[in-house]
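In: Predicted coordinates and the sequence they were generated for:
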Amino acid sequence: MIPARGYQGRRVGVLGLGRSGLAAARALAAGGAQPVCWDDAEPARAAAAAEGFELGDLTREGAAWEGLAALIVSPGIPHLHPAPHRAVEIAFARGVAVDNDVGLFFRSAATEDWAAFDSPPRIVCVTGSNGKSTTTALIAHILRRAGRKAQMGGNIGRGVLDLDPLEDGETVVLELSSYQIELARALAPDVAVFLNLSPDHLDRHAGLGGYFAAKARLFELGGPERAVIGVDQPEGRFLANRMRENEGDGAPVIAVSARRVEDAGWSVTFRKGFVAERRGGRQVAAVDLRPARALRGAHNWQNAACAYAACRALGLSPRAIEAGLMDFPGLPHRLETVGEAGGVPFVNDSKATNADAAEKALSAFERVRWIAGGVPKAGGIAPLAPLFGRVAKAYLIGQAAPEFAAQLGEVPHEICGDLETAFALAAQEARPGEAVLLAPACASFDQFRDFEARGDAFRALARAWIARHDGRLAAADEEDAR
């Protein structure tokens, strides 16, 4: 845990008692503050009370607000759009500073001990609409693979204040959402990464401009030493231009693009499975990503390119980075190759809960046996029609099955009902060179608790199938030996 600094002996409100809220309360208490906790849900309040925290109804004027120095708000609680939470409104009216756990982290991570360190800790922050988790985990993996101490947290893994106090030479890699960035009163990454932007959370940010502005705060308020920025969209080009300091060399920006970046600065490009680094208009290093099974598809090439750039900014060599890219295991439920049998890979992309995510999964393979369906999203799979030529056959499950069948038209498909039936048919009918792919393009709630449970079920089915296949091969080899 990182003790929260700056509030010793003072009362601090904590609104929202999920993972980040409880971690903030513990960090405040460890730093000598007195947390006053509230959540609109009674079970969350009970959990906080069980840890000995004071409860106070922050949605009402009263004793809970007396002497409150600040209000720490969990990311999911709105503070502006579509409307501020009642407790936030009271804080505004009373002049109480509103912050979040990320702001507390950046105010608290550095300690007096750092002055004695040989190598001060570094902080890398990753944001964007798509690929944040993979890029964050990939950077942390590359660092550890190269022998560097690294922790990972934020919107993935551990909450920012639940991390261990930073040590000499250590790097912390944080995934930060727009919700986490927009309210933080302090942001100070050494390296900040902007991947991409697509419409999301528009009600929370009052439109795409507000959504981008929230993410841009990481760079504008944070003032990173190096800014790794995807520049294939107007927002990325705008942000890169704003961050550039010197005409010519482009510092501190490392521009990342699917196309060749025509400038004299520092850039990393990704195309056709290769990542190439350029400085001063000359290529200085390249990595072939095609053997990296966990980094299939153009979207993962962008993730890899941004991770490469961030690690170069941290001083790693191209060869050290390449080694980490090659053996990165990937994240569960995100184009996760569970295994292979008879030349057929079984790929779990249960996190593909909408058409945009499923598009990236389908684009990563030439020929697929596609398991799709669940609770449908608006538009279904109609936007994926340009990729239907890659589908050897679709196996449809859940509530969306009839709608998806109609949208597939003449593409071979079968309504299977449930995942077990769909998997059995797909595995039996798959031929070498095809992939059995779970990319549902749907929420899971009709048949599963969440996308993780759905992915776990697919993984279990695939492993059982592979074990039976390997057992049959072993039996056949034994028979041939006789």
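Out: Right, received. Where do you want to start?

In: Only C-alpha atoms from now on, for both contacts and neighbour counts.
Out: Noted.

In: Doesn't residue 384 belong to a helix?
Out: Yes - counting by DSSP: H, G, I helix; E, B strand; the rest coil, residue 384 is found in a helix.

In: where does the residue nearest to it when sequence neighbours are not counted land in three-state SS?
Out: Nearest residue to residue 384, sequence neighbours excluded (CA to CA, 6 or more residues apart in numbering): residue 359, at 6.2 Å. The three-state label given to residue 359 by three-state DSSP is helix.

In: go on, residue 98?
Out: strand.

In: Spit out the contact partners of it.
Out: By CA atoms under 8 Å, 6 or more residues apart in numbering, the contact set of residue 98 is 70, 71, 72, 73, 88, 91, 92, 183.

In: Filter these down to just the buried residues.
Out: 70, 71, 72, 73, 88, 91, 183 (16 or more other CA atoms under 10 Å).

In: Tell me how far the last one lies from residue 197.
Out: Meaning residue 183. 19 Å (CA to CA, to the nearest Å).

In: Same check on the fourth one?
Out: With distances defined as CA to CA, the gap from residue 73 to residue 197 amounts to 25 Å.

In: do the fifth one as well
Out: Between residue 88 and residue 197 the distance, using CA to CA, works out to 28 Å.

In: Ok, the third one next?
Out: In this structure, residue 72 lies at 27 Å from residue 197, with CA to CA as the measure.

In: Below is an additional structure, to be compared with the one above:
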Amino acid sequence: MIPVGGFAGQRVAVLGLGRSGLSAARSLAAGGAAPVLWDDRPEARAAAEAEGFALHDLSRAGAFEGVARLILSPGIPHLYPAPHPAVAAAQAAGVPVDNDVGLFFAALGAGDWVRFDAPPQVVAITGSNGKSTTSALLHHVLRDAGRPAQLAGNIGRGVLDLDPPGEGEVIVLELSSYQTELARALTPDVAVFTNLTPDHLDRHGGLGGYFAAKRRLFAEGGPDRAVIGVDEPEGRFLAGQLAEAPSDDRVIRVSAAGKIGGAGWSVFARKGFLTEWRRGRQVAAIDLRGVKGLPGAHNHQNGCAAYAAARALGLGPKLIERALHSFRGLPHRSQVVAEAGGVTFVNDSKATNAASAARALAAFPRIRWICGGLEKEGGLEALAPYLPHVARAYVIGREAQGFALKLGGVEAEVCTTMAHAVARAVEDAQPGETVLLAPAAASFDQYDSFERRGEDFVAELRARLGAG
């Protein structure tokens, strides 16, 4: 645990008692604060009370009298589409609002670094797609190279549940837009922006607000180095804002769309090869085609981003290349779960929007595609260029019929349930094809998380292959 100082003897309100909220309360208490907690869910309040925390109904009139700060959990809106009533009350009372990520950076910045010959460093990774894989891959590369490292944030542990970092240690944080938009302190040593595609638009008041939330990671603290994916206009804009000149190597541009020119520092993937250029010459190249944990061009972009961040931390190309080959990928993200009869079975349940599903479709030439669920704002237009890769779609979800009608030109079978979809896809699949779960939709019409959806796919698949 990382204790949070600066609030000794003061009341600090915590709203939302999931993983990050309870973690923040424990860290505040360890730093001498008097946390007062609230959650709209009775079971969450009961769990906090069982730990000995004081409950304080933040919806009551005058609830923020004598409160120094409000710490907000990521899922609770503070502006769009409308602030939670307790947040509105805190704002009206002039109480500053923060989150656990802001507390983390403030606590880390107050550390006694004089005792370290090599102070700890923080790499913070954000973007629409690929940030989990990029974060896990960078953590794997560091550990494989013998560097002490911890992984937290939107993946794995909460940021305040980390152990206080030691000599030369690197903390790798995956940060969502919900986390970056509110944190009052954002001071990573290296910041990474993977890409931007429409997502969470209602929460951020549109695409501009969504990009602004991501951009705060680079604008608030001024990282020593920035790794920027430049395959979208927003990334090119951000790289241009951060660089002082074309040769400014504090910005490392990353692309999976082809070679990047210029005199600066760049890492790009082309035809399955990762190439690093710096000061107008090639520095290193890696063949990614044999890296099983990074299938497809979208994962090659993730590989480039993790490689660039590792290089910014001083690791050599050969060390990074060795680690890439031992990376096994993450569950539910282009995860190869079985191979049978010449057919590959891939779980990409994390593809919860059209843009991320399009990346999965682009990775395989002939696909039996399991898709459907709770369609997100932004539609399915991003899928269009890759639909020719689909031999047949097997549509799940409560609105499967309507979802299937939007897959123009694709032969689609309405299956509704995962069990039916897996059975039909396994029955139809031919050698050389891929059975791919990439829903292009949220899971909440049938499952409580994308993880549960992916687990159901794997369970049904194993039962079917075992029976066959």
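Out: Received, thanks. If you're wondering where the values come from, they're calculated on a predicted model, not measured in any experiment.

In: Can you give the structural similarity as a TM-score?
Out: Overlay of the two chains. TM-score (TM-score structural alignment, normalised by the length of the second structure): 0.93; 467 aligned residues with a CA RMSD of 2.2 Å.

In: Out of the buried ones among the contacts of residue 98 of the first structure, list just those in strands.
Out: Those of these mapping onto strands are 70, 71, 72, 73, per DSSP state E.

In: Residue 410 of the second structure against residue 393, yeah?
Out: Yes - Residue 410 of the second structure is within contact range of residue 393, at 6.9 Å (criterion: CA atoms under 8 Å).

In: and the closest residue to residue 81 of the first structure other than its chain neighbours, what element?
Out: Spatially, and ignoring its direct neighbours in sequence, residue 81 of the first structure is nearest to residue 204 (5.0 Å; CA to CA, 6+ apart). Residue 204 of the first structure is part of helix 202-205, with elements assigned from DSSP states H and E.

In: What of residue 239 of the second structure?
Out: Assigned by DSSP H and E, residue 239 of the second structure falls in helix 233-242.

In: Sort out which residues of the helix holding residue 204 of the first structure are buried, please.
Out: Of all the residues in helix 202-205 of the first structure, those buried under the rule 16+ other CA under 10 Å are 204, 205.

In: which parts of the top helix by length along the second structure are buried?
Out: Counting by DSSP state H, the longest helix found in the second structure is helix 450-467. Within helix 450-467 of the second structure, the residues that count as buried by 16+ other CA under 10 Å are 450, 451, 453, 454, 455, 456, 457, 458, 460, 461.

In: between those residues, which is nearest residue 229 of the second structure?
Out: Closest approach between the buried residues of helix 450-467 of the second structure and residue 229 of the second structure, by CA to CA: residue 450, at 25.4 Å.

In: what residue of the first structure takes the place of the closest one?
Out: Using TM-score structural alignment, the partner of residue 450 of the second structure in the first structure is residue 451.

In: Quick check: residue 52 of the first structure vs residue 16 of the first structure, distance?
Out: 16 Å.

In: show me what contacts residue 414 of the first structure?
Out: 393, 394, 395, 396, 405.

In: Kindly reformat those as a markdown table containing neighbour count and secondary structure.
Out: Putting those into a markdown table (neighbours: other CA atoms under 10 Å; DSSP: H, G, I helix; E, B strand; the rest coil) gives the following:
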| residue | neighbour count | secondary structure |
| --- | --- | --- |
| 393 | 22 | strand |
| 394 | 26 | strand |
| 395 | 29 | strand |
| 396 | 27 | strand |
| 405 | 20 | helix |
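
In: Residues touching stretch 293-304 of the second structure, excluding its own?
Out: 130-131, 133-134, 137, 194, 254-256, 267-269, 272, 274, 288-289, 324-329, 334-335, 359-360, 362-364.

In: Mark which of those residues are buried, thanks.
Out: By neighbour count, with 16+ other CA under 10 Å, these hold 130-131, 133-134, 137, 194, 254-256, 267-269, 272, 274, 288, 324, 327, 329, 334-335, 359-360, 362-364 as buried.

In: Which of the residues you listed fall in helices?
Out: Those of these lying in helices (DSSP H): 131, 133, 134, 137, 324, 359, 360, 362.

In: Could you dump these into TSV with distance to residue 428 of the second structure added?
Out: Shown next, in TSV, are those (distance: CA to CA, whole Å):
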residue	distance to residue 428 of the second structure
131	34
133	31
134	34
137	34
324	34
359	23
360	20
362	21
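
In: Among those residues, which one lies nearest to residue 419 of the second structure?
Out: Of these, the one sitting nearest to residue 419 of the second structure (CA to CA) turns out to be residue 360, at 21.4 Å.

In: could you check the distance from that closest one over to residue 386 of the second structure?
Out: Residue 360 of the second structure sits at a distance of 9 Å from residue 386 of the second structure (criterion: CA to CA).

In: and what of residue 76 of the second structure?
Out: Residue 76 of the second structure is 35 Å from residue 386 of the second structure, by CA to CA.

In: All the strands of the stretch 151-300 of the second structure, residue numbers only.
Out: 170-174, 190-193, 225-229, 251-255, 265-270, 273-278, 281-287 (DSSP state E, counting those that start in this stretch).

In: got those strands as JSON lines, with distance to residue 22 of the second structure columns?
Out: As requested, those are exported to JSON lines (distance: least, CA to CA, whole Å):
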{"stretch": "strand 170-174", "distance to residue 22 of the second structure": "19"}
{"stretch": "strand 190-193", "distance to residue 22 of the second structure": "27"}
{"stretch": "strand 225-229", "distance to residue 22 of the second structure": "31"}
{"stretch": "strand 251-255", "distance to residue 22 of the second structure": "36"}
{"stretch": "strand 265-270", "distance to residue 22 of the second structure": "39"}
{"stretch": "strand 273-278", "distance to residue 22 of the second structure": "42"}
{"stretch": "strand 281-287", "distance to residue 22 of the second structure": "43"}
